[in-house]
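Asker: Sequence plus the predicted model coming up.
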Amino acid sequence: MYVEVRNNDVNKALRIFKKKLQNEGVLQEYKERQHYVKPSEKRRKDKAAGKARWLKKQEKLANERGY
C-alpha cells in the first residue's frame, strides 16, 4: 500500500494510510486472525450480532412511528 507524504505533513499521510487499511479490511482481518475461533462460536456470535441489529432496527422504527 502506498501513501504519498506531501509538504512534510506526516500526520495527514498517516490518517490517509489508516483510512486505506480500514477500507481494505486489513485491520479487521488482523483482529480475526489473532486467535482461532471455532466455527460454532463464530456462528453464535454472528447470530447474536444479527439479532442485535434487528432489535436496534425495530426500536428505531417504533420511535419513528411513535409507539
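Answerer: That came through fine. It should be emphasised that the depicted structure is a prediction, and the values quoted were computed from it without experimental measurement. Numbering: from 1, shown residues only.
Asker: Every contact and neighbour count from this point should use C-alpha atoms.
Answerer: Noted.
Asker: Tell me how many other residues crowd the closest residue to R6 other than its chain neighbours.
Answerer: Using CA to CA, 6 or more residues apart in numbering and skipping residues adjacent in sequence, the residue nearest R6 is A13, 7.7 Å away. Applying other CA atoms under 10 Å, we find 16 residues neighbouring A13.
Asker: quick one: A13 and N7, what's the gap?
Answerer: 10 Å (CA to CA, to the nearest Å).
Asker: here's the one I want to compare it with:
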Amino acid sequence: MAGIEVREGESFESFMRRFRRACEKAGVLRDYKRHEYYEKPSEKRKRKLIEARRKAWRRRKKENY
C-alpha cells in the first residue's frame, strides 16, 4: 500500500492526487483487480505468457527505432 503523509498546508485535492499517483505507481489497483477472483494456475500461466510476449514485442519495437 502507498504510504502518503499530508503535508502542512496541503489541500485535500492535492493530497488525493499524490495518493492516486502513488497507488498507480505501486500497482495497488491492478493487483486488487487481479486478486478479485480466483485465477486457475493454467489461466495464470497463459496470462504471464501473453504478458511476456507483449513485453518482448515492445522491447523489439523500441530497439528498431
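Answerer: All right, it came through fine. None of these values were measured; they are calculated from a predicted model.
Asker: Superposed, how do the two chains score by TM?
Answerer: Aligned and superposed, the two chains score 0.70 in TM-score terms (TM-score structural alignment, normalised by the length of the second structure); 63 aligned residues with a CA RMSD of 2.1 Å.
Asker: if we can go back for a sec, what lines up with the residue nearest to R6 of the first structure in the second structure?
Answerer: Residue pairing (TM-score structural alignment): A13 of the first structure is matched to F15 of the second structure.
Asker: Secondary structure element for its match, which one?
Answerer: helix 12-26 (DSSP states H and E).
Asker: Then Y37 of the second structure?
Answerer: Assigned by DSSP H and E, Y37 of the second structure belongs to neither a helix nor a strand.
Asker: What residue in the first structure is paired with it?
Answerer: Match for Y37 of the second structure (TM-score structural alignment): H35.
Asker: residues of stretch 6-24 of the second structure that come out buried?
Answerer: R18, F19, R20, A22, C23 (16 or more other CA atoms under 10 Å).
Asker: before we move on, the earlier item: what's the mean deviation for the helix holding F15 of the second structure versus the first structure?
Answerer: By mean CA distance after the TM-score superposition for the first structure, the fitted helix 12-26 of the second structure averages 1.9 Å away from its aligned residues in the first structure.
Asker: In space, not sequence, find me the middle residue of the second structure.
Answerer: Central residue of the second structure (CA atoms, centre = their mean): G27, 2.9 Å from the mean position.
Asker: Quick check: it vs K33 of the second structure, distance?
Answerer: 10 Å.
Asker: again with E10 of the second structure
Answerer: Distance from E10 of the second structure to K33 of the second structure, by CA to CA: 30 Å.
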